[in-house]
Structure formats: C-alpha cells, structure tokens
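>>> just a sequence and a predicted model for now, questions to come.
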Amino acid sequence: MMASSPFLGPKRPFVKTIIIGAGFSGLAMGCKLKAVAKSDDFVIYDQADGAGGTWWANKYPGCGVDIPAVLYSLSFAPNPSFSRLFPKQKEILQYFNDVADRFDVTRHFCFNIRWERAYWQDESSTWLVEMKDLTSGQAFQHECSVLISAVGGVSIPNIPKLQGMDGFEGDIVHTARWKDDLALKNKDVVVIGNGSSASQLIPTIIKDAKSVTQFIRTPQHYMKSQDRAVGSLWTLLFRFVPGLLRLIRAATFLYLETSHAQFNLTRYGAEMRAKSLQLSDLYVRMTAPVKYWGLLTPAHDLGCKRRVFDNDNYLECLNRDNIHLTDDPIIAIEPRSVLTNSGLSYPADTIVFATGFSLSQFDSLLVGRYGYTREMHRKTYGTVEAFKTVAMAGFPNFFYILGPHSGKGHTSTLYAAENFVDLILRVTKPIFEGKASSVEVKFAAEQRFHFEIQGALKNTVFTGLCNSWYIDGKTGKNWFIYPWNSLILWFSTHFGGGSDWTYNYNTRTKANGFHFGILSVSTTVTILLLGRILLALVGTNKT
C-alpha cells in the first residue's frame, strides 16, 4: 500500500537504482554496481552543480584532509600521485574525478537535482521518488527498484542567525560556500568557529589580511602535524613496485587502528588518553602564546569531540600581531563591525562562518510500508537509527551509505563507506540477479542492533557529556559514532547475518537460493591472525 503522494511533474523512465549523493560514497557505490552487481542501470543525483560531495562544497583556502591520503582513497583505486601525506582539496577532488572517469561513472551523475521525497510501492516493489530540478524549478518523478542515500553530513553549511546580519555592509561567507572572487587582502576578517575548517583557513589567509579576529565557543584538542611532502622517489616506487602502495596502506590502517582503544572507558583507554592529552597540552604550550593557553585547553575528555590535526600550523600563527582570539560571545553584527557580550566592538570587512554543517541528510520525507515514515522511525528509537548503519525495518530496498552510527573518529571515512557498500551489495545480490524483488531488515534484528550499539557507546567517551555534533540535539543521544574497531566493522559487513533479512522472492525462486557465505579455513585463519596483530599493537583493554 502506498500513502497518498501528490507528486508533481513528469515521470522519467524506470531505473534499477537511484543513488542520492555524488560524493565518495555515491562514487564507490557506482563503481561497485558496475564491477560486482554487473549493473549499469543507475543514476546518481546531487543538488550541487558538480561531483565530489564535501570536496566540491568545501573550497576555502587551506582546505585539506586530516587522514593520510594513502588511506583516504578507495581500495580498488589506489593513487600513487598524491603530493603530500595530507593533501589539499584540489588534489582530493582531482583524484575523485579521475576515479569517476576511469570506472565510467561520470556519465551517471546528474547535478542540480534535489531529492524531495520518496514513497514505497508495495504492489510493484519499487520506490517512487520526487526530485526537483534546481535550475528550472520543475519537479519530476523517478521510479526505481533500489534507493540508496549516499548523502553526506559535511556539505550543507550551518549558519547561525545573528542580530544585524542583514545590515552588514561587507561579505558574509561560510567555509562550505566559499566565493572564488573573495578578496581578503588588507581586510579586517572575523572568523566564527574553531574546528578543523578554521584551523586550516586562518593560517592561509593571515599573511594577506589586515587583521583576523577569531571567535570560539569551546576549546579543541590540537595535535601536532605529521604532514610532509611525498618525494618523487616515493612516487616512482609507488607506481612501479608491485604491492608497495597497498602494503603502506595496510600499515597505515593498522597504525591508526591502534588509537581506537583510547576512546574506550577502560583503564587502558584512560592511560592512552592521558598520554595523548599530555602531548596535546605540550604542543599548545610550546607553540601558542601564553595569553591564549586558557582558550586552547578543553575541559572535556579527549575524543569527546573530533581532534584538530594542526597540519597548517594554526597554533604557530597565533603568535602574529594581526590575530586576536576570544571567547567573548557575539551579540550583534553592525554594518562594519561585530559587537560582543562584553561591549567590545571588533572591525569587520568580511565575516567567515566556520561553524560546521547542518545535519539535514535525514530530513527528506521517506514513506515506507503502510505509511510508516522516517520521522516515525526516528521517534521509535529516540534518534536516527539504522541496522548496521545501512537499513531500517519497514523500508524495503532502501539503504544508507554512511548512515546513522557509521562515523569513525580515528580512521578513514572512505574505509567505512566501502564496507557499507559491500554489505549493501551482498544484501541486494538476489535483486540484481532477478531472484527477488525486495529485501528488508527484520524488526527484531534492527532492535537488537540498536540496543547493542547504544550499550557499546556507553562504554566510550562518545557520549553527551560535551557539546559535540556527534550528539542528536533533540535527544542527547550519539547518532554518529560506530563504537567498535575497524576489523569488527569489516567482519560484520562481509560475513554472516543472512537470518537478519527477509526477501520477497520471485516465482520459482527458492527461498534458500541466496546465502551470505560460509567462512573458509583460510579466511578464518586470516581473521584470527589480524585479530592477534591488532591485540599485540593496542594491548589488552583492562577494566
């Protein structure tokens, strides 16, 4: 049964798969639909006017990645040509476009199209999706068998509403909506925010600006940079020595994975956090001026908020005469200045919001079986939720990539995205083979996963004890973090779990025609060895 759907506009021809989001998640899904599902019948919609997701949206000066590039890349498309350990936005976007072209995904992109709503049609086992062409303003319908949300959370800007903004005579810009022609030379610049974006932006503009005044709310934990150039010799070796780049990638993965234990509320985790905190405090005191130490020393536990990796020497630039750091709240914006709570006024030709992103990727109307909506589902669990981060009971053939609880605070987002793509392809295999028309996670399985993940989160620092975007502001629950290590993530997305799903098989197709697979002896031995290696690296967690 389909709820009433007052759709407007024409209907486009049926397509097997609709992917919403042309970032890395959508790209990975498109590449693997071709390679694994042997399906070329898909479209990737995005409301932006170009592909790349967050790397298309964020073009501010200094924008870059804070995960080593060897791991911030797709496993099936290693890149030997990155110029730095932590490359900047242009290189990441160029890599993205190269992969899209190489795997023939570029022609599947469709831009300036916004997803408005979608309704499940039980009688045909399809989704009817309403889209809006942002160029023409026209709405249209598109029907598909499989609907995938690859909408990320770091592309739609969060811009606070401040008194007097409409009367400001200069430029107001968000880091995720940077203007290419914005001139900051000899300008008084106000930067609001002190997360990763601000720490990358300020060192890049400080030499040209007349002054930079930075307003912060909550101090961050700053970690010393490990960035360096990748020399031409290494580039040649990566290109021509078989397996070297993959070996470095594996070593980087294991190295980053050793830091996962520090986020657990165990004695060993506390010891690791204490060491990291000591290094962070030492870095602040050796680099930043004494007058700012109080503004650079957080009261919250390390890891409660995302750490800032100082690859652009932000703390060093605080020693310059033309920068001022304050936590005096802004109460109003005047035509050429900002007014603070203490009564001070700071000159401003340009105001830059480095205030993060609007987490609106779960807001589009989604109506599943019997009129059950995504908002009803959210109320059922008290927060946004999905089984193994990818699926919801009551919403057949609908999947998230980087959905609720998919975030990793210590390693590559792309690693996580690829694992979730693999899980979706395993689950939908009977659909692409023509054996089934729909698949849906069982309610009991989703409910079990919800209690497991909420229980695991209680044993980590990722709780509501600090003001973090990890926390659902409506409920105080963490909606973002995946609390287990990356080996568990890989295992849980590649093996077992067949009984958690229910299929609507086509006529003459046996219900047991699809198997999630049995672990071979070699696979089991490999998993055990990897577990032993990880335990040796991180030590034993002691409560």
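That came in fine, so what should we check first?
>>> C-alpha only now, for contacts and for neighbours.
Noted.
>>> just the strands in the stretch 1-150 of the chain please.
Using DSSP state E, counting those that start in this stretch, the strands of the stretch 1-150 of the chain run over residues 11-20, 42-45, 109-110, 113-121, 126-133, 139-149.
>>> presented hereafter is structure B, for comparison with structure A:
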Amino acid sequence: MTVPLPSETRARASYKVQEQPLGTAKHVRIIGIGAGASGINMVRSLRRGLTNFEHVIYEKNSKPGGTWHENKYPGCRCDVPSHNYQFSWRPNPAWSNFCSPAPEIEKYLDDICHEERMMDTIKTNHQVVSAIWDEQRGVWIVTVRNLESGTEFDDEANFLVDASGILNNWKWPDIPGLHNFAGDLIHTARWPEQYEYKNKRVAVIGNGSSGVQLVPAIQPTVEKLCHFVRTPTWILPPLIMSMKMKEGPASKVLAGIEIDEAGNFSQAQIARFRSDPELYRKFIKTIEMDTGGNFPVVLNGGPVQHFATQKVREFMTASLRADERLCKALIPDYPLGCRRMTPAPGYLQSLQAPNVELYTGGISRIMENRIELASGEVVEVDAIICATGFDTSFVPRFPIIGRHGNVQDLMAEVPKGYMSCALPGVPNYFTFLGPNGPIGHGSVFTLSEHIAKYMTGIIRKCQTEGIKSLAPTQAAVDDFSEHIASFMPRTSWSSSCRSWFKGGQDKGAGYVTALHPGSRVHFFHMLETFRGEDWKYVYDRPSGNRFAYLGNGFSTKELDPTSDSTWYLNETATYL
C-alpha cells in the first residue's frame, strides 16, 4: 500500500519566518544496527560531523567487532593487506603479519571501542526484530529484543542506519538429512570454542573464502580430511608474491621491508613503522595503489585479465604439481573474477597430502554417520564442517516497513538500491554495503569511512535545512539499476558461474547484486557529491516551504564566537 506524503494530502499552511539563524541544527536521534567495523566507524563520523544528536547502536553479540568477533575458525584471517585493512584515523603500525589473523583484527576493533569511549553508545546483546516508519511523525519505531532477558521494547529515532553487514547472516547448506547427522555438525561462522578436531575423520563442505583457509589449518592433525567441492575456484598467489611479480612500486617498497616467507613482520620492522611516520605512510599508500588498481583484471577480454589468468593458472598448476586429476577438478574454466578471488596459502598443497580426499560430485544426502554422494559412494565421517557462507540476498532478516510495505517483499526478486546506501520509499534509512555496494573492492574499513561521511552529510543537511524525511526516488533507483545491468556484461562478475555476487545463482548481468559497477576509486568519486535531485523531501514546517531554514537573517557562523566569521576570505573557500 502506498502511503501519501503529507504535502500531498493537505493544503499548505501560511508561511512564517523562523526565529533562528541559518545553520541551526535541530535535535535528531539515530539508531544504528550492528557494531562491526561499519557501525564503529559511524560512531566516530557522527561525533565529528554532527551536533545536537543522540546515537545508540543495537548489537546482537556480546561484544562489538562483527564478523571478526564471530568468525573464529582455524586459519581465519583477512585477505587484504593489514595496513590497509584499518581506519585511516586509527593507524596501527604493530600488525604482526601482512594479512592479519582474525584475533588481531578483533582486538583492534575492541581497543577502538574502549579507548574512544564508544561502549556507552553500543548496547550489546540487543537484537533489532522489526522497524516501522511512521510517516506522520517522521520517525522509525524500532522493536528491540534484549537477548539476556528475552524481553522486547520499542525505541524511536529520526534515522535508522543498518550496519548489520552482508557477511553476517550465516546459513546451513541445503542438503537433505543434514541435521540428522549424529556427529559434530559445525558451521565456520559459529566455530565452537576449544573444539578438538585432532585425529577425527572430518568433512569440509565448500571452497569459498573460509573453506580454503580452514582446510590447510586443520589438515596436518586430522585423521582424514574429506573436502567436498561443488565448483572450481581461482586461487591467487600470496599477495606479496603477486606484488613482486608485477615489478611495480609495491615491489620496490616491499624490497625494503623486513618480512619473512609467511608474511610476518620482524620486530625491528614494526619498530621502524612506529618511529618513521613518513616510511609508514609511504608503505600504506603504495600498497593501497597496488590493491586498489586491480579492477582491470575483471574486465572481459582485456590484456590485464588475459595476463592475470595465465599467471594464476600457471601458479595453480605448479602448486598442484601438474596433477591432472586435481588440476581438472580445481582450476576453473570460467573467467578470472567470476567468483570472489582469494589468496589461500597452503590450500592447494594441502590437497595433495595422503590424509586428504577431494570429492567433486554432488552430495545426495547425509545420514547418521556418513555422507552419500550422487554417485552412490558413501563416505563415513566423525564431523561435518560447513564452510558454506552467508545469506547474501540483501533481503533484511527482519521486517522493515517503509512507505510501500515490507522491504523483505520488495527485495525478494532482484535487490535494487541507491548507490548501495539507501532504498526508494524507505525514508531516513541508510545501509552500509547494500545492493551493488563495493564489497569486492578492497578494504571494507576505508569504504565504510567514506560511506559514513556520505550518510553523516545527508543527516546534517536534514538537521540544518528543515527536512523531516528524505528517500531516493524510484526513478533514480531505476536509472541506477539500468546502468548497472548495462555495465556488468563488461565484467567477469556476470559470467557463467555460481557466485554469491549473484545471490548464489548462475544468472546474467542484471543479477549481479553484490558489486559496484566500477573500480574502488570510482566508488569513492561517486560519493563525493550528494545528488539532491535524486531524492524526495518532506519538510518540517507545516507550510512546506523549502527555504524556511534560512531563518531570521543571521548565520550561526557569525554568531558562534569559536568560528571564523570571515572564512570567505580564505584562499581555500569554495562554492559548489
């Protein structure tokens, strides 16, 4: 049901000048969902960009940290260079490894929350279960469950910021009889503390990012490892090896860094990073240019993709010792980048160990103590570990009721959004890495910084320009989606393979819902400017006059004794 806007249902009231100066910020309340990296950064962005506001984050876990708190499986680590997988405002020269293990990243986020005094904003063990937009009042009514007491309560806010994350809602694979298994049934996203897998017959289902990290981590100590692979996947050389092969600026910088074959920095190198900010900054920016410049790899038919494909195939073949059976099973025939590309040190080598068996046929069903393949073969195991990923459909896991109904229903077929940050007909709602966001475009930390600045700027606009609510228009979202569908055939992302980039489907370009249509820098550039013409506004004042915020003729910039009232004489003063 379409809810008419107030300005469409009543005549405008008579206009009166507001007795307040231009720049006055009205009070707003903001509810955030999730205290992972994006939610944590949003706390800082709002503190630095707004005045006169309240902010609370509801986090379902017992601690902040998001995916880095939840994922504790053996071998879990980031596949982005550590010194770029951090906030620009919180550099950490002490990363132990070029690609840090999960516990270090969790500690990094935990330290920020405590040292920046964010825990007063973050309410742990609280889960949002529904959100309903009240058009008349211009507020979100959010129902929250206290997971410790089991009680529910309602909270209200002018703005709702969803930072619950795309790689957060884990799921079991759809295999008949899975939950009839009598042994240990585990998902990598819910790894039991102190779980002992030593000397067990273990099945690992899945060869995505978590599967290729888990297998080499547990292979040396299990009795038997049965690895079930549905689709081949491109395994990249270790990042340091790739950068050195390119012989570019990153290769030259790395030549002067003390780092061992496993990617561990020496203590002397960490000390140099601490004591030499210029070296540290150069290292970060050079590595960022290298990793951020990989977009041409996914452009179909281009020379970069051709060269990269050749080198990765050579690497995989050599790592598999040219074993014909393994090469046929593991090296894809689809274009490089169709599925998420990941380095996985030790993975290909571990598959050649005598205690490992690779299965590429489909699984028919799972019984009490064994797995039956479509071929009829039966494999007996003591434990099944599902490295089968997350629900990446972009459909919210709880009802969000906007102007046109439940977002869960509206997003069910092909999720579409506005620049990955907002949805049509869902006022004052923002989301990190929504449909067609840059989730495959390098460090999420830096991405979340720019997205948070973008959202903060919009909220500040509403505060200071008398805007009660705003949402992107359907026409703007339709145009954006049309561009995406037209652009994606240029990339390997739309090629024929099953991928979570396409919601786990093997469909065409219009179904690439997880990725931004361009490079990392392209996304940053896109968010530099707020396109106000793409949004529908409802104003605070009964008159609906969009210029009511101009007020009594004075400016807060001249009335605030702490501000520079002649800023317009500065050489850096700009006007759009």
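Good, I have the coordinates. Note that the structure is predicted; figures quoted are calculated from it, not measured.
>>> got a TM-score for the pair?
TM-score for the superposed chains, counting by TM-score structural alignment, normalised by the length of structure 1: 0.86, backed by 503 aligned residues with a CA RMSD of 2.7 Å.
>>> picking that back up, quick one: which of the strands of the stretch 1-150 of structure 1 is nearest Val352 of structure 1?
Closest approach to Val352 of structure 1 among the strands of the stretch 1-150 of structure 1 (CA to CA): strand 113-121, 26.2 Å.
>>> reformat the strands of the stretch 1-150 of structure 1 as JSON lines; add distance to Gly52 of structure 1 and mean neighbour count.
Below are these laid out as JSON lines (distance: least, CA to CA, whole Å; neighbours: other CA atoms under 10 Å):
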{"stretch": "strand 11-20", "distance to Gly52 of structure 1": "13", "mean neighbour count": "18"}
{"stretch": "strand 42-45", "distance to Gly52 of structure 1": "12", "mean neighbour count": "24"}
{"stretch": "strand 109-110", "distance to Gly52 of structure 1": "11", "mean neighbour count": "20"}
{"stretch": "strand 113-121", "distance to Gly52 of structure 1": "15", "mean neighbour count": "21"}
{"stretch": "strand 126-133", "distance to Gly52 of structure 1": "19", "mean neighbour count": "22"}
{"stretch": "strand 139-149", "distance to Gly52 of structure 1": "15", "mean neighbour count": "21"}
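>>> looking at those strands, which is nearest to Val212 of structure 1?
Of all the strands of the stretch 1-150 of structure 1, strand 113-121 comes closest under CA to CA, at 36.2 Å.
>>> where does the closest one end up in structure 2?
Alignment of strand 113-121 of structure 1 against structure 2: residues 126-134, by TM-score structural alignment.
>>> now that stretch on structure 1. Mean distance?
Stretch 126-134 of structure 2: mean distance to aligned residues in structure 1 after superposition is 1.7 Å, counting by mean CA distance after the TM-score superposition for structure 1.
>>> ok, and what's touching that stretch?
By CA atoms under 8 Å, 6 or more residues apart in numbering, the residues outside stretch 126-134 of structure 2 that reach it are 33, 58-61, 139-147, 398-403, 426-427.
>>> can you pull the contacts of Trp140 of structure 2?
Counting by CA under 8 Å, 6+ apart, Trp140 of structure 2 has contacts Ala131, Ile132, Trp133, Asp134, Glu156, Ala157, Asn158, Phe159, Leu160.
>>> right, I mislabeled it, should have said Val352 of structure 1
If you count contacts by CA under 8 Å, 6+ apart, Val352 of structure 1 has them with Ile172, Val173, His174, Thr175, Val189, Val190, Val191, Ile192.
>>> much appreciated, bye for now.
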